[in-house]
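A.B. asks: Starting from these lines, generate the structure:
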Amino acid sequence: MPWKEIGLAGIVIEPSDDLIGFQQKLIDAVAPFTESTGTAAAFVTTTEDPEINQPTIDYVAAYVPNGTGRNFNPHVTVGIASQAYLNKMLEERFAAFAFSPAGVAVYHLGNMGTARKKLSSWESEA
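C.D. replies: Take a look at the predicted model:
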């Protein structure tokens, strides 16, 4: 199936002021370790996926100015599917629901923003 016929499915999270504030604190905390431009060497490769594509590099470089604050689109990606299947899913109505994270992890990214190597994680004490 050609890539142009494939899309991502996800659960979209309504961005609250608290979540946007947490995001800004995270950006501020990692700012001393970031670069405005990077190369493929900054990403994780595998033998199955040895090259990092330019769209991945461009997306990461533009994420903070373009995808944070009021432009933040928090979500959980649940998989890929054909555009036809995804369009059918969009016609269905899902009831809103609340959830809370049980933990959080930081990953070294690979192509397409995939979480390739876990760097650290924290679990709730609940």
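
A.B. asks: hey, let's count contacts and neighbours off CA atoms from now on
C.D. replies: Noted.

A.B. asks: what's the neighbour count on residue 39?
C.D. replies: 12 (other Cα atoms under 10 Å).

A.B. asks: which ones are touching it?
C.D. replies: Counting by Cα atoms under 8 Å, 6 or more residues apart in numbering, residue 39 touches residue 57.

A.B. asks: In this structure residue 105 contacts residue 124, no?
C.D. replies: No - look at residue 105 against residue 124 with Cα atoms under 8 Å: they stay out of range, at 11.5 Å.

A.B. asks: Mind checking which of these two has more residues around it?
C.D. replies: Per other Cα under 10 Å, whichever of residue 105 and residue 124 has more neighbours is residue 105, with 11 against 8.

A.B. asks: can I assume the more buried one sits in a helix?
C.D. replies: No - per DSSP: H, G, I helix; E, B strand; the rest coil, residue 105 lies outside any helix segment and is strand.

A.B. asks: run this one through as well so I can compare:
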Amino acid sequence: MRMMAALGVALLMALEINPVSAAEQVPVTAIDVLLVPDATMADRAQAANARLLKVYPASFTLDEAHQPHITLIQRFVRTDELAEVYAAVGRALAAAGISNLKLEAIKNYYTPGSETGVAGILVRRTPELLKLQQDMIAAVAPFTVETGPISAFTAPHDAAANDAMLIGYVATFVPKQTGENFNPHVSTGVAPKTYLDGMTAEPFEPFIFSPSGAGIYQLGPFGTAAKRLKSWEP
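C.D. replies: I've put the predicted structure just below:
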């Protein structure tokens, strides 16, 4: 009897601490709510991407599977409520008037890894961008779940450790990448850190650009905006 009781307690504990089991019961999609930059920024991002591909061919290419974009939020949402997500985000975007936003690119930067880094063009964080991010958080909140399985993304990574890291990143995007932690940028590619150190030290002439639209994408490996689900144009 004691053994059966112990097994029962162990089973209950296992069920309680499994962070994905609840999400697996309902289909979940990992989404990126993003701004699409105009040609001014897109051309600069494409030029930087071409440069990085020459020195590191294993870098990602800015194409249909990785559009230049500025992430506002990343979240896990219930798949059967995606239509409601689109409607809520659409209303928030219409109220925000994103076509009137003036954004400033301020420098090249990169996020370092072990030997390489992910490069990007940093965008100045403004009160308007912060409010837009909070509006997106509020719009998506009713349809959000805490976490999800790797099947919520377009594809898994080759290594399970990378799957776990990406799931954790999206699950904690709010609050870890929002508000004062918001780092608006357009990713441009991957290269060795030694090369990126030199690239980011080069003079950078700030420039003004605007969003040409917005979208919701399903996230893919390494957090790429991999599959367009919904788009809006001003």
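
A.B. asks: all helices of structure 1, in order?
C.D. replies: Ranges of helices within structure 1 are 17-30, 54-67, 83-91, based on DSSP state H.

A.B. asks: looking at those, which is closest to residue 8 of structure 1?
C.D. replies: helix 83-91 (7.9 Å; Cα to Cα).

A.B. asks: rewinding a little: how about JSON lines for the helices of structure 1, with distance to residue 11 of structure 1 and mean neighbour count added?
C.D. replies: Converted to JSON lines, these look like this (distance: least, Cα to Cα, whole Å; neighbours: other Cα atoms under 10 Å):
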{"stretch": "helix 17-30", "distance to residue 11 of structure 1": "16", "mean neighbour count": "12"}
{"stretch": "helix 54-67", "distance to residue 11 of structure 1": "17", "mean neighbour count": "14"}
{"stretch": "helix 83-91", "distance to residue 11 of structure 1": "12", "mean neighbour count": "12"}
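
A.B. asks: now those in CSV, with distance to residue 98 of structure 1?
C.D. replies: Output for the helices of structure 1, formatted as CSV (distance: least, Cα to Cα, whole Å):
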stretch, distance to residue 98 of structure 1
helix 17-30, 14
helix 54-67, 23
helix 83-91, 20
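
A.B. asks: of those helices, which approaches residue 100 of structure 1 most closely?
C.D. replies: helix 17-30 (11.8 Å).

A.B. asks: contact partners of the closest one?
C.D. replies: The contact list for helix 17-30 of structure 1 (Cα under 8 Å, 6+ apart) reads 64, 68-70, 72.

A.B. asks: just the buried members of those?
C.D. replies: 68-69, 72 (16 or more other Cα atoms under 10 Å).

A.B. asks: Now flag whichever of these is closest to residue 109 of structure 1.
C.D. replies: For these, the nearest to residue 109 of structure 1 is residue 68 (17.9 Å; Cα to Cα).

A.B. asks: end-to-end on stretch 103-117 of structure 1?
C.D. replies: Terminal residues of stretch 103-117 of structure 1 are spaced 17 Å apart (Cα to Cα, to the nearest Å).

A.B. asks: which bit of structure 2 covers it?
C.D. replies: Aligned using TM-score structural alignment, stretch 103-117 of structure 1 spans residues 213-227 in structure 2.

A.B. asks: okay if I get the buried ones among the contacts of helix 17-30 of structure 1 as TSV plus distance to residue 24 of structure 1?
C.D. replies: As requested, those are exported to TSV (distance: Cα to Cα, whole Å):
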residue	distance to residue 24 of structure 1
68	8
69	7
72	11
